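Participant: 3D model of this:
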Amino acid sequence: MSFRLAAYAVCVEDGRVLIARHVSADGQSTWTLPGGGVEHGEDPFDAVIREVAEETGCTAVVESLLGVDSRVISAAEARHGTEHQNVGVFYRVRITGGRLRPEPDGVIAESVWTPLPEVASLLRSSLVDVGLALARTAPATGHVAPVQVGGLVRH
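Facilitator: Purely as a prediction, here's the structure:
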């Protein structure tokens, strides 16, 4: 089984959420939250700030820890054909500067502010739904029910 620790930014302002369009090697686009893998020895708190800057061109500050999500993706569904566990640490962040731009030499083609009601109609990573549920409900446990994958929601 492969394993990944990642940190994700949930930035909601004026009824909009900041999301990023990830383009895979085969050219498929999926909307996701800014964020990504925590490097060896890196604190997830620092990783989310770094990832926002790399992927969006903006600077961010962490306002709060929202929660943690752990999911196991079966070998049949995983990109590389082996069972995979992703542990995501979700933070509420606020953008403090910079300008939205594509990720240089990366997989994020664009980042945009999207009205919350429009998110449901987008082909998106389940991480978007998890992050928004954590931001909306602020559970004391930092945990929300797993998001159903299917239709417009992907791993």
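Participant: For the rest of this, base every contact and every neighbour count on C-alpha atoms.
Facilitator: Fine.
Participant: in this protein, which spans are strands?
Facilitator: For the chain, the strands defined by DSSP state E cover 2-10, 12-13, 16-23, 29-32, 35-37, 58-73, 84-98, 108-115, 124-125, 153-154.
Participant: any idea of the angle the longest one forms with strand 84-98?
Facilitator: Read it as strand 58-73. For strand 58-73 against strand 84-98, the angle by axes from the mean of the first three to the mean of the last three CA atoms, to 10 degrees is 170 degrees.
Participant: now strand 58-73, how far from the chain's geometric center?
Facilitator: Mean-position distance between strand 58-73 and its chain equals 8 Å (CA atoms, centre = their mean, to the nearest Å).
Participant: Would you mark the buried spots in it?
Facilitator: With burial defined by 16 or more other CA atoms under 10 Å, the residues of strand 58-73 counted as buried are C58, T59, A60, V61, V62, L65, L66, G67, V68, D69, I73.
Participant: contacting residues around it?
Facilitator: 45, 49, 52-53, 83-100, 130-131, 134-135, 138, 141-144, 146, 155 (CA atoms under 8 Å, 6 or more residues apart in numbering).
Participant: Report the buried members of these.
Facilitator: 45, 49, 52-53, 83-95, 100, 130-131, 134-135, 142-144, 155.
Participant: so S126 makes contact with A120?
Facilitator: No: checked against CA atoms under 8 Å, the pair S126 and A120 is beyond contact range at 11.0 Å.
Participant: Can you pick out the residue with more neighbours from these two?
Facilitator: S126 (20 against 12; other CA atoms under 10 Å).
Participant: quick one more, to check against the first:
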Amino acid sequence: MTNPTHPRVGVGCIVWKGDRVLLVRRGKPPGYGEWSLPGGSQELGETLFQAAAREVLEETGVTATPTSVLTAVDNIVPGPDGGILFHYTIVDVVADWAAGEPQAADDVLDARWATLAEAEALVAWEPLRVVLRMAAQARGLLG
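Facilitator: This next block holds a predicted model:
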């Protein structure tokens, strides 16, 4: 959604399998080539949990069961002309792994499980690193 007229609701899904989180390497802007959470735009008539589960399945082939909303973050990307190139409000949903192993599909270049330390080393966008630490703390993986 380039040159938007209003913010778009996106969903990011924090899928846990034990102490590992599911990461994807983005295959389209914004953040092309960067490691992130599986996710995307919520569709009309779809709940946040439905959107989260659908995006995880489409992007990775993993079946996930959403359990709660953790937080929301803004991703506002300015354009070269001073306008807004992208504006997403991303609701981060926590989910448990149900089935499947990650394989890159849909808008994704790569997909993998990562420990929190591995995720923090891979993820470049600081707001997402904060979200990952919040999720790990809520899961009891941090002191």
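Participant: picking that back up, pick the one among the buried residues of strand 58-73 of the first structure closest to H40 of the first structure.
Facilitator: Among those, V68 lies closest to H40 of the first structure (CA to CA), at 18.5 Å.
Participant: Which residue of the second structure is paired with the closest one in the alignment?
Facilitator: Taking TM-score structural alignment, the alignment pairs V68 of the first structure with A72 from the second structure.
Participant: how close does its match sit to R112 of the second structure?
Facilitator: Relative to R112 of the second structure, A72 of the second structure is positioned 23 Å away (criterion: CA to CA, to the nearest Å).
Participant: same question, F49 of the second structure
Facilitator: Counting by CA to CA - F49 of the second structure and R112 of the second structure are separated by 21 Å.
Participant: Quick test: name the residue nearest the centre of the first structure.
Facilitator: L33 (2.9 Å; CA atoms, centre = their mean).
Participant: What residue in the second structure is paired with that one?
Facilitator: So L33 of the first structure corresponds to L37, using TM-score structural alignment.
Participant: Could I get the contacting residues of the closest residue to that match other than its chain neighbours?
Facilitator: Closest residue to L37 of the second structure apart from its sequence neighbours, by CA to CA, 6 or more residues apart in numbering: L23 at 5.0 Å. Listed by CA under 8 Å, 6+ apart, the contact partners of L23 of the second structure are W35, S36, L37, P38, A111, R112, W113, A114, A119.
Participant: Map those residues onto the first structure and name those still in contact.
Facilitator: Retained in the first structure: W35, S36, L37, P38, A111, R112, W113, A114, out of those (criterion both residues aligned by TM-score structural alignment, their matches' CA atoms under 8 Å).
Participant: I95 of the first structure touches C11, doesn't it?
Facilitator: Yes: counting by CA under 8 Å, I95 of the first structure does reach C11; the two are 7.5 Å apart.
Participant: Give me the distance between I73 of the first structure and F3 of the first structure.
Facilitator: Distance from I73 of the first structure to F3 of the first structure, by CA to CA: 10 Å.
Participant: what does V48 of the first structure give?
Facilitator: Distance, V48 of the first structure to F3 of the first structure, using CA to CA: 18 Å.
Participant: Of those two, give the one with the bigger neighbour count.
Facilitator: V48 (29 against 11).
Participant: Surely that one touches L5?
Facilitator: No: judged on CA under 8 Å, V48 of the first structure makes no contact with L5 at a distance of 11.5 Å.
Participant: Same question for stretch 102-110 of the second structure: list its buried residues.
Facilitator: Neighbour-count burial for stretch 102-110 of the second structure, counted by 16+ other CA under 10 Å, picks out P102, Q103, A104, A105, D107, V108, L109, D110.
Participant: what two of the residues you listed have the greatest distance between them?
Facilitator: The farthest-apart pair in those, when distances are taken by CA to CA, is P102 and D107, at 13.5 Å.
Participant: Out of the buried residues of stretch 102-110 of the second structure, the closest to K28 of the second structure would be?
Facilitator: Relative to K28 of the second structure, and with distances defined as CA to CA, the nearest of those is D107, at 6.3 Å.
Participant: Now for the alignment partner in the first structure of Y88 of the second structure: which residues touch it?
Facilitator: By TM-score structural alignment, Y88 of the second structure lines up with N86 in the first structure. Contact analysis of N86 of the first structure by CA under 8 Å, 6+ apart lists F3, R4, L5, A6, S70, R71, V72.
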